[in-house]
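Q: Next one to model:
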Amino acid sequence: MDRLSSMSTSSAATDSLRCAPLPAKSFEGARFFRPEGRPADAASSAEARAGSTAVERRRSLFQLRRLEEKLARARAENTELARRLEAIETSTFWRLTAPARAILARYPLARLAIRSPFRAARELGVWAWRKSKGQSADRYANWIAENDTLSDADRGDIRMAIAAMTERPTISIVMPVFNTPQRYLREAIASVRAQLYPNWELCIADDASTQAHVGRVLAEFASDKRIKIVRRARNGNICAASNSALALAGGSFVALMDHDDHLPEHALYEIAAEILAHPHADIIYSDEDRIDDKGRRSKPYFKTDWNPELMLGHNMLSHLGVYRRSLIERIGGFREGYEGSQDYDLALRAADATQPGAIRHIPAILYHWRKHKTVVSFSEQQLARCTAAARRAIADHLERRGLDAHVEPHPQLSSWHRVVNAVPDRQPLVSVIIPTRDRADLLRQCLDGILRRTDYDRLEVIVVDNDSRDKDTRQLFAELLTSR
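A: This next block holds a predicted model:
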């Protein structure tokens, strides 16, 4: 079969072809509260549906109030900008400089000529710094202020929504601890105790810490009956410690939390609301970001909904990850020998043991991952070991699924992973469709890459010409057709 064919179309026909852009996650595009209208599962009871509807109604009120606040701020800013613009345009300076502005607008080179090279270089450097450092940090800080900061009214509405819940599932937070710096351990526990949703228990396993302050801090919180603590007789590493903490859990769902991280106060409320809205969910995960020693947040990860292919590149569930306890018990908890990637291994095995529809994503940042300047985490100290454990977990997943594939390092990101599927004995035909109009240089480059730099043989290229008029393009078509 020929690998190249050509087709000409009218402009009208080609205009009907559209490439729909993928929805990109961005600060502006992300939302703190989720929209109403998510359908309850068919098997849920009428009472559960009524409770779910009440929760969704409260969420709608949250979102409406936040939009009203943003609209009021935008109107105030617009009024102030209009006032400033009027003051500028009616000033004497503006009238006197009108001829100069006309020249600069008409001749772009004049604008450059009036600046010195030094000043231009300096301004370029400032712009580049702001673009790479300051501006992105400011944008996220602004996004947090507008979309991810609770007001007292929000807290009141959340408490009313919790009071209206027909069921309140208990969420067990599993936290293995080992020689955690005192401040971070206190802050992690305090963030759990500050949750607006009250039906939780914190299950802590001290993995035989050698620093005395760990035992003292844990003893201070032992009076809270919702906090369960066990001290292991010997150090067994994070998998053994996580299983010890898991053994304390009595809730129907289990949330995983590191010993120095931070939960925002509405995190468990969002989890509980998701459970009520989707009672057959087995795995729930949220978006996340980083937090430093000064409480500054950065590096948000606005995740996609469940994506099994992306999951094989890195642990997209990660934090905040919540699992039905019976599911974790059925798959045997954490497997020793996968330290550093034990949560990745757990997530893959849990996903294999349930259905894609039972894996739910909450599009809100419900977890702040601690970013240290001085304290080095296990995964940072033992990066090679953690990466190897992750690849073993992926290889196990491929074997469980009966897939003819292998895992290897990602070509650009060595700590990420790439799964390569075996090509079937009878290779399927791949059709590459290229719409074009003139620009022979771009088309030639594209065809060269497909036809001469691709190591897959069974493909065909279909060039759809949208009434090209350029002589070089017509000549390229002729060359291609004669060389087939």
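Q: C-alpha only now, for contacts and for neighbours.
A: Noted.
Q: need the next SSE after the longest strand along the chain, C-terminal direction.
A: Of all segments of type strand in the chain, defined using DSSP state E, the longest is strand 359-370. The element immediately downstream of strand 359-370 (helix or strand, assigned by DSSP states H and E) is helix 378-381.
Q: The structure of the following sequence is requested for comparison with the preceding one:
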Amino acid sequence: MQLSSSSAFSRRWITASRLLKSGKLKEIFIRTYRIIKRRKLKFRLIDYADWHEEWVEVGQKDTKRITELINSLPHQPFFSIVLHLDVTNHAAATSTIESIKEQIYPNWKLHIITSKNINSESLQKNISTDDDRIKITNVEDYDLNDWVIALDSQTRLGKAALFSVASSIVDTPEVSVIYSDNDHINSLGIFCDPYMKPSWNPDLFESINYLKPFTILHKNLWEKHLNPEEDLHDHLIQATKKMSAKEILHIPQILASIHIDNQKNLLVPIVNAVKNNFPTKEPLVSIIIPTRDQGQILKTCINSIYQKTKYTNFEIILIDHQSSEKKAIRVIDFLREKPNSRIEKYSGNFNFSAMVNKGAEIAQGEIITLLNNDTEIIEENWLELLVTQTIRKEVGVCGPLLLFKNRTIQHAGIHPSKNALMIHGHKHEKENSPGYFGHLQTKHEVMAVTGACLSTKKTTWDELGGFNDKNLKVAYNDVDFCLKAREVGLRVLLEPKVKLIHHESASRGVEQEILRNPRLQKEISYMKDRWGEFLFVDPASNPNLLTTEEGLSLNPHPKEIPIWKNN
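A: Model (predicted):
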């Protein structure tokens, strides 16, 4: 998930040339130091084999600890495991069955359902079923316990899998759906390619069944899946719409493994096309653009809106911060002649929040879309797609995929880092990258999106109080607004089908180092005080992952470790 070395070199050379022309030698030194520091960090990235050994594998000491914890449970849930076999791959089936028999947690029954073309007697001879908890049948006629797990013959469970689930059920009795992280096993039998999943993310689940391969359902929910011809994913999409997030539990542990035989295409899952209903009548969209001078980039932005936007019902509100450059004034005068535009003057020190708030006050649209003056529209359906998501009642904010001029990714959602600085996801990946396990192929919830292009309903903007123009005049105002939306139960979505070019750093100079920037220090301090731990809750990530400017990596010290490792 890294930029190619040639692309990285090209991008850094362009940046260095720009800084040289501006005389910012100190900034060049700082960036060079950062690059060297990051390259050193690359050599310290954790190998998954080492991580797996420390946090996943169950040793003798772990087994003893798990047994103690099982005996201390106030009650012990019982699991019905349903294994459908429609192939004669006895080796794969044996691996799955053996992994179930190796479970430290004892309360389970395995129902092996065979298709008509499989001889049950032959299967019984080839597969060791010397356990009265294992039954083989070719009909779906069996008694269910309180919890049901559907497995296929390519999935192998870790020894602690059922215990981890049972313990979670005891701790959170309100749950009805449980899922875990998983990794893969290649043809050499090596564990690889861990899929560290996000917490419940309904828009992502609607397109990608990321709950597989180890999904645990309460008996009541399973029994509603009456039609065996109906895909379980489709059933759960509808069922979970009637459930609260508290009823769906993610266990951030590698509890299952999928045999892939080096089929890397399996690491990019099937994505179901989901079409949200567009309003019968286009709602008016107020596009708010703060600007000052820099006429060429403003011209590019304005022209691209008018030339490449298929959506017709919009107005442009330009907030002019004392522009004096001749070219900028000509662009503003050109815009003034447009019937669907308004120019608002803003004076005083730079305050991005106050500028967009001023635009929102006079906005007449049902939808507000913030747009930086250094963005460029490249696809005609951008506004239609943003409106389609923003207008949904459960959505508070929606943002697009932003690209650098070289068409690599600049922004694909905002993620928190340990020092409270924000990281842009999938940065420098190719424009058409599927993203981490296909996440960039569909809309999904993220912690926040950037104010460079941010869409929200006017009612939501007003209810949340817009941007904080007192404490967050320059930075973090967009993140703060998104957190306010999530705080009241609204979703913040990334819609990667919408792509814009963001000529980053053209609007303002390169941000100074934190230690040299009292204003930024103050804004970070405010965010920490205002949001506390919620500032670090990321619905698009996982406690087993670290998001850095270099991309995703394994967290050497997971934020949530298995209870049986927590001695």
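Q: could you say what helices and strands the longest strand of structure 1 packs with?
A: Applying 3 or more CA pairs under 8 Å, 6 or more residues apart in numbering; DSSP states H and E, one finds that strand 359-370 of structure 1 contacts helix 267-277, strand 283-291.
Q: again, only using 10 Å
A: Strand 359-370 of structure 1 sits against helix 267-277, strand 283-291, strand 297-301, strand 321-324, with contacts defined as 3 or more CA pairs under 10 Å, 6 or more residues apart in numbering; DSSP states H and E.
Q: tell me, that strand lands on which residues of structure 2?
A: Aligned using TM-score structural alignment, strand 359-370 of structure 1 spans residues 248-259 in structure 2.
Q: how big is the offset of the matching stretch relative to structure 1?
A: Following superposition, stretch 248-259 of structure 2 is found to deviate from structure 1 by 1.8 Å on average (mean CA distance after the TM-score superposition for structure 1).
Q: Enumerate every residue touching the residue lying closest to Ala161 of structure 2 once chain neighbours are set aside.
A: Nearest residue to Ala161 of structure 2, sequence neighbours excluded (CA to CA, 6 or more residues apart in numbering): Leu255, at 4.9 Å. Going by CA atoms under 10 Å, 6 or more residues apart in numbering, Leu255 of structure 2 touches 56-57, 156-162, 164-165, 179-183, 213-214.
Q: Can you give me the distance of Thr173 of structure 2 to Val165 of structure 2?
A: Careful, residue 173 of structure 2 is Pro; it's not Thr. Going from Pro173 of structure 2 to Val165 of structure 2 by CA to CA, to the nearest Å gives 11 Å.
Q: Measure how the host helix or strand of Arg84 of structure 1 sits relative to helix 267-277, angle-wise.
A: For Arg84 of structure 1, the enclosing helix or strand under DSSP H and E is helix 46-89. When axes from the mean of the first three to the mean of the last three CA atoms, to 10 degrees is applied, the directions of helix 46-89 of structure 1 and helix 267-277 differ by 130 degrees.
Q: Could you list every helix and strand in contact with helix 46-89 of structure 1?
A: Counting contacts by 3+ CA pairs under 10 Å, 6+ apart, helix 46-89 of structure 1 packs against helix 92-96, helix 135-147, helix 152-163, helix 267-277.
Q: What range does the last one cover in structure 2?
A: Against structure 2, the aligned range for helix 267-277 of structure 1 is residues 161-171 (TM-score structural alignment).
Q: How far away from the center of its chain is the matching stretch?
A: 25 Å (CA atoms, centre = their mean, to the nearest Å).
Q: And Ala194 of structure 1, what's its match in structure 2?
A: So, by TM-score structural alignment, Ala194 of structure 1 is matched to Glu102.
Q: Isn't that match up against Asp131?
A: No: Glu102 of structure 2 is beyond contact range of Asp131, at 11.5 Å (criterion: CA atoms under 10 Å).
Q: So which of these two has more stuff around it?
A: Using other CA atoms under 10 Å as the criterion, Glu102 of structure 2 and Asp131 rank with Glu102 on top: 13 against 10.
Q: which residue of structure 1 sits farthest from its center?
A: Distance to the chain centre peaks in structure 1 at Leu96, reaching 52.3 Å (criterion: CA atoms, centre = their mean).
Q: how near is that residue to Asn142 of structure 1?
A: 38 Å.
Q: and the match of Ala194 of structure 1, what is it in contact with?
A: Here Glu102 of structure 2 is in contact with 157-160 (CA under 10 Å, 6+ apart).
Q: make it 7 Å
A: Lys159 (CA atoms under 7 Å, 6 or more residues apart in numbering).
Q: Leu104 of structure 1 versus Gly250 of structure 1, what's the distance?
A: From Gly250 of structure 1 to Leu104 of structure 1 the distance is 72 Å (CA to CA).
Q: coming back round to it: next, format the helices and strands packed on helix 46-89 of structure 1 as JSON lines and append distance to Leu481 of structure 1.
A: Below are the helices and strands packed on helix 46-89 of structure 1 laid out as JSON lines (distance: least, CA to CA, whole Å):
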{"stretch": "helix 92-96", "distance to Leu481 of structure 1": "62"}
{"stretch": "helix 135-147", "distance to Leu481 of structure 1": "50"}
{"stretch": "helix 152-163", "distance to Leu481 of structure 1": "66"}
{"stretch": "helix 267-277", "distance to Leu481 of structure 1": "58"}
